[in-house]
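**Student:** turn this into a model:
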Amino acid sequence: MMNRRFFMTSLAAGAATLVYAHGVANATPKARNVVLVHGLFADGSCWSEVIPLLQAKGLNVTSVQNPLTTLPEAVAAAQRVLDRQDGSTVFVGHSFSGMIVTEAGMHPNVSALVYVAARAPDAGEDYPALAKKYPTPPASAGIVFDGDEGRLSEAAFLRDFAGDIPEAKAKVLYAVQEPFQKALLTGKTEHAAWRSKPSFYAVSTEDRTIDPDLERFMAKRMGAKTIEVKSSHLSMISHPDAIANLILEAAGHPTERGPHSAASGFRRKAAWLRWLRG
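**Tutor:** Now for the predicted structure:
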């Protein structure tokens, strides 16, 4: 079993590049459901570009409205949605909600995890301490507080959070951002679902909200099948096809476009087998 061997490849066509993958032993069951969770400075509508692509494939999709109050309350909100799913479910988190995916991903309905430029702590890990090992992302300086309630300033939102989104659209996203409570940032996960479930990760290479090298570290540590997207922090809005394809792959559904097409999949498999044979 070669679960942690990594296969390097470059795919010339596009926005997303496959970087490394789980060993072939970690096949994911086919899922009928997808549950999406948003992070800070956003609400459930941030998945609006990805949702129709998944629905077009016949998947049942739900976007959780993360309360952004405390980690236990955020996890509980996601668990209530997971409880309602009928059968295998791909659990997807963006940004801070990677904490929720890591914790609530232990739910028995969850068949695979997808992290989109997201936090992916280990059980009990101090994520802020981990993040301090990497350069401080520019967006951090743009967080403003009204008492215990935090949000991102408009300038930081447009420049450091949604940098590759047209300004008019980014301003709409800024207008609907949900404030978060300071207490949310103090939470720690008690479990790490990625240690026992197939995991997928989309790194945003132009990210100014989470350092891209920190994203790469977390993806590699969990042995996730990983793509790199030349994108701001909001890759699911600026590159929805790449993110939808990764989710479809996690759900065990064939994809027709981009780096996860059937043809490129066959090429990767052939190259992987040649590598195994030496």
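
**Student:** okay, CA-based contacts and neighbour counts for the rest of this
**Tutor:** OK.

**Student:** could you point out the helix or strand that follows the strand or helix carrying residue 112?
**Tutor:** For residue 112, the element it lies in under DSSP states H and E is strand 110-116. Next along the chain after strand 110-116, taking DSSP H and E as the criterion, comes helix 127-131.

**Student:** what residues sit buried inside whichever helix in the chain runs longest?
**Tutor:** Counting residues, the longest helix found in the chain (DSSP state H) is helix 262-277. For helix 262-277, a neighbour-count test (16 or more other Cα atoms under 10 Å) marks 268, 272 as buried.

**Student:** please apply the same query to stretch 124-141.
**Tutor:** Buried residues in stretch 124-141, counting neighbours by 16+ other Cα under 10 Å, are found at 125, 127, 131, 138-139.

**Student:** please provide the structure for the following sequence as well, for comparison with the first:
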Amino acid sequence: MTPLSRIAASILTAGLLTVASTLTAQAQTAPAGIRNILLVHGAFADGSGWQGVYDILVKDGYTVSLVQEPLTSQVEDVVAVKRMLARQTGPSILVGHSYGGAVITEAGTDARVAGLVYIAAHAPDAGESPTSNKNKMPGATKAVAATPDGFLFIDPAHFAADFAADLPPAQAAFMAHAQMPAAVVAMTAPISVPAWKTKPSWYLVAGADHMINPDLERMYATRAHSHQVEIAGASHSVYISHAKEVAALIEEAAKQASK
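**Tutor:** Reported below is the predicted structural model:
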């Protein structure tokens, strides 16, 4: 072998070793189990509140998509979830906060869904709706009112106390004035076939939630036989204030649902 050939061989060997090292590193960092996570926001909010959870999941190797529902009807919100499901390669975990839990309960029967994660969320049974269950077991808030054209708002003066009590005041104030109104027809629409009856589920209870009664959250989790965790003192904005704990529960679901 000529000196030039030896140099070329050395360069080729070094390149192959680099590629092999890169592939090994990627294999070591890729999460075990299901890799696709879809985050579904609830009423009075949008997908931006998931950023802390998103950042953790992406750093840990997951493919994360945020569903921006219009909050105009349950049908349209479910369509928005299924639109994002169709863009994934392989099975997915659906994560719903608040009213988003009702949306994933309806959408989660899709064959592409492997598991459900409820974050201080509604998980109605067939024939139930978020509104019907809240009427049976009301939350502490008295600040929600409907507009003449049938959309719900939280009085900004009470938003921080009722929705985001464990967030910085400036952040809560911004959220109060950036809230997405939810249609009354979306909140009152009954569930047809609840996905939690056939799919494994995980549930995080916010212990100081004013929007959804924590006892209602506990009932949902117990009825669905969900793996249940609770964060004492957490507000309805637990998905923001406790992003690490929320992300950890989602990752557990992604690992366990594939077994």
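
**Student:** tell me how the two chains score on TM-score.
**Tutor:** TM-score for the superposed chains, counting by TM-score structural alignment, normalised by the length of structure 2: 0.82, backed by 224 aligned residues with a Cα RMSD of 1.5 Å.

**Student:** give me the stretch of structure 2 that the strand holding residue 112 of structure 1 matches.
**Tutor:** Using TM-score structural alignment, strand 110-116 of structure 1 corresponds to residues 113-119 of structure 2.

**Student:** could you do stretch 200-218 of structure 1 as well?
**Tutor:** The counterpart of stretch 200-218 of structure 1 in structure 2, using TM-score structural alignment, spans residues 202-220.

**Student:** distance between that stretch and the chain's centre?
**Tutor:** Relative to its parent chain, stretch 202-220 of structure 2 has a centroid offset of 15 Å by Cα atoms, centre = their mean, to the nearest Å.

**Student:** please enumerate the strands of the stretch 151-278 of structure 1.
**Tutor:** Listed in chain order, the strands of the stretch 151-278 of structure 1 (DSSP state E, counting those that start in this stretch) span residues 180-181, 199-204, 225-229.

**Student:** including distance to residue 18 of structure 1 and mean neighbour count, could those go into CSV?
**Tutor:** Below are the strands of the stretch 151-278 of structure 1 laid out as CSV (distance: least, Cα to Cα, whole Å; neighbours: other Cα atoms under 10 Å):
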stretch, distance to residue 18 of structure 1, mean neighbour count
strand 180-181, 33, 21
strand 199-204, 9, 28
strand 225-229, 4, 25
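
**Student:** just send these back as TSV, with distance to residue 107 of structure 1 too.
**Tutor:** Conversion of these to TSV gives the following (distance: least, Cα to Cα, whole Å):
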stretch	distance to residue 107 of structure 1
strand 180-181	25
strand 199-204	14
strand 225-229	21
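
**Student:** go through stretch 58-65 of structure 1 and flag the buried ones.
**Tutor:** Applying 16+ other Cα under 10 Å to stretch 58-65 of structure 1 flags 59-65 as buried.

**Student:** with stretch 65-79 of structure 2 instead?
**Tutor:** Residues of stretch 65-79 of structure 2 classed as buried: 65-74, 77-78 (neighbour count, 16+ other Cα under 10 Å).

**Student:** which ones among those residues lie within strands?
**Tutor:** Counting by DSSP state E, those place 65-67 in strands.

**Student:** and of those, the nearest to residue 171 of structure 2?
**Tutor:** For these, the closest approach to residue 171 of structure 2 (Cα to Cα) belongs to residue 66, at 20.5 Å.

**Student:** what residue of structure 1 matches up with that closest one?
**Tutor:** Checking TM-score structural alignment: residue 66 of structure 2 goes with residue 63.

**Student:** checking the residue lying closest to its match once chain neighbours are set aside next. Helix, strand or coil?
**Tutor:** Nearest-residue entry for residue 63 of structure 1: residue 36, 4.6 Å, with adjacent residues in sequence omitted and distances by Cα to Cα, 6 or more residues apart in numbering. Here residue 36 of structure 1 is strand, with the state taken from DSSP: H, G, I helix; E, B strand; the rest coil.
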